[in-house]
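Peer 1: build me a model:
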Amino acid sequence: MPNERFPLPATDISKVDPRFLRQEVPYSTYEPPGTIVIDTPNRHLYLVQGGGTALRYGIGVGKEGLEFAGEARIGRKAEWPRWIPTSDMIAREPERYGPLAGGMEPGLTNPLGARALYLYQDGKDTLFRIHGTPEAWSIGTAVSSGCIRMLNQDVIDLFNRVPEGTRVVVIQAEPPMSAAVLPDEAPTSTAAENPLLSF
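Peer 2: Sure, this is the predicted structure:
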């Protein structure tokens, strides 16, 4: 993406498991089109489409104990955002994050990448984000401080598709069998491997 504010080189997708590459998949859900559903255990983000489909993106997620769960709204969108570590991050790893307490300017090495979608609850910033990353190898892993990581090209694609106010549902665990919906009662979520989108 040479026309970006910071010309973005191609991502080396050889470092990314093919199941985490962006694609359109069958996806049955009660959520209306336009909703973002984040399936943390399976490391996928779905943007619900009409007609029983979704755009599926591979993601990196928070380390155990640092994950976000529940519902939120996109309260703010930013292109090439500035990054400031949270006070919790500085407290956990002062040697690593302390020197960055004043923030880090946008750029190719900025941890928030090319775009950030800020998650809000009841009008307040949760400090969790959906954002890009220059570390393609981290997609499909649990290494972040709680945020949802995407390939920079993927977060740009998502950023362009969703407005502020978009509802975001974050799932942290598979539903227990006792809570599972029987097939003849309601739709269940499916995600077949069916690449349809060019990268």
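
Peer 1: only C-alpha atoms from now on, for both contacts and neighbour counts.
Peer 2: Fine.

Peer 1: can you list contacts of the top helix by length along the chain?
Peer 2: Identified as the longest helix of the chain according to DSSP state H is helix 152-161. The contact list for helix 152-161 (CA atoms under 8 Å, 6 or more residues apart in numbering) reads 11, 22, 57, 77, 113-117, 130-134.

Peer 1: just the buried positions in that helix, please.
Peer 2: For helix 152-161, the neighbour count (16 or more other CA atoms under 10 Å) marks 152-156, 158-159 as buried.

Peer 1: ok, stretch 40-59 next?
Peer 2: 40, 42-49, 52-59.

Peer 1: next up, the contacts around Pro111.
Peer 2: Counting by CA under 8 Å, 6+ apart, Pro111 has contacts 83, 132-134.

Peer 1: for the comparison step, fold the sequence that follows:
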Amino acid sequence: MSHVWRARVTAWCLCCLLWLAAPAAAWWDESMDECPPVPPVTTWYGEIRDRLARDYPDRALDPLIVVRIGEQRLYLIRHGVPFLDYPVSTSRYGIGNRDGSLKTPLGVHQVRRRIGEDAPLGTIFRGRANTGRIANILTTPETSPEDNITSRILWLDGLEEGVNRGGEVDSFQRFIYIHGTDEEGLIGQPASDGCVRMTNAAVIELFDQVPLGTLVVIVE
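Peer 2: So this is what the prediction gives:
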């Protein structure tokens, strides 16, 4: 967790403790307006949690990754609350599960393989193999000549038969990853060929917190 994030969480917790410790009229003053706002209730997470508890009762939900395509954001859920969130880039062709569509599939997945541990930031992977080369990371909204996969790879395996598993809709066989990119300037908008792209620093941070088998839910 970054120092900035820790500071925000600590400040918010202190505000909550003060609120619980005394009547509002007794201690509230204008200085308290500087407290970080209470995070909004994530009703979408409750729906996902309930569905996973029903359909996958034996699977751990901590940690849990949720990708919200409409927001172009990825959320890491810890202890039942959004712990970290990152801007991402999903397919520029939209949502879909068919092989060859180059679209991002919906549904419940798991992290089946973790690739790139300890590789330097920006390391280029070809066929999931470390090339030993470092990419030139573009931070302006432009495409790179090579469209490299960089830094880390979380290879996703679909868990819903006929939706993202088996036949022509198999996410694992389609090589659907969460991965770093050399096109960081396009993060936050649909720009990939089906995968979920992240900035290199973000995918390394995420990679370090999710073990094999972590559930990944991709929703609209």
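
Peer 1: where does the TM-score land?
Peer 2: Once superposed, chain against chain, the TM-score is 0.58 (TM-score structural alignment, normalised by the length of structure 1); 131 aligned residues with a CA RMSD of 2.6 Å.

Peer 1: still on that earlier bit, return the subset of the contacts of Pro111 of structure 1 lying in strands.
Peer 2: Per DSSP state E, strands hold the following members of the contacts of Pro111 of structure 1: 132-133.

Peer 1: any idea which of the contacts of Pro111 of structure 1 is closest to Ile90 of structure 1?
Peer 2: Taking CA to CA as the measure, Ile90 of structure 1 lies nearest Trp83 of the contacts of Pro111 of structure 1, at 13.1 Å.

Peer 1: corresponding residue for that closest one in structure 2?
Peer 2: Per TM-score structural alignment, the equivalent position to Trp83 of structure 1 in structure 2 is Arg126.

Peer 1: same question for Leu151 of structure 1.
Peer 2: Leu151 of structure 1 maps onto Thr199 in structure 2, with residues paired by TM-score structural alignment.

Peer 1: closest to the centroid, which residue in structure 2?
Peer 2: Closest to where the C-alpha atoms of structure 2 average out (CA atoms, centre = their mean) is Leu74, at 3.1 Å.

Peer 1: helices along structure 1, start to end?
Peer 2: Counting by DSSP H, the helices of structure 1 are 87-92, 94-97, 152-161.

Peer 1: check the gap between Asp157 of structure 1 and Trp137 of structure 1 for me.
Peer 2: Taking CA to CA, to the nearest Å as the measure, Asp157 of structure 1 falls 19 Å from Trp137 of structure 1.

Peer 1: the aligned residue in structure 2 for Gly165 of structure 1: what's it in contact with?
Peer 2: Using TM-score structural alignment as the criterion, Gly165 of structure 1 maps onto Gly213 of structure 2. Contacts for Gly213 of structure 2 (CA under 8 Å, 6+ apart) come out as 110-112.

Peer 1: same thing but 6 Å
Peer 2: By CA atoms under 6 Å, 6 or more residues apart in numbering, Gly213 of structure 2 lies in contact with 110-111.

Peer 1: and if you look at the one 4 residues further on?
Peer 2: Contact partners of Val217 of structure 2, counting by CA under 6 Å, 6+ apart, are 66, 107-108.

Peer 1: all good on my end, thank you.
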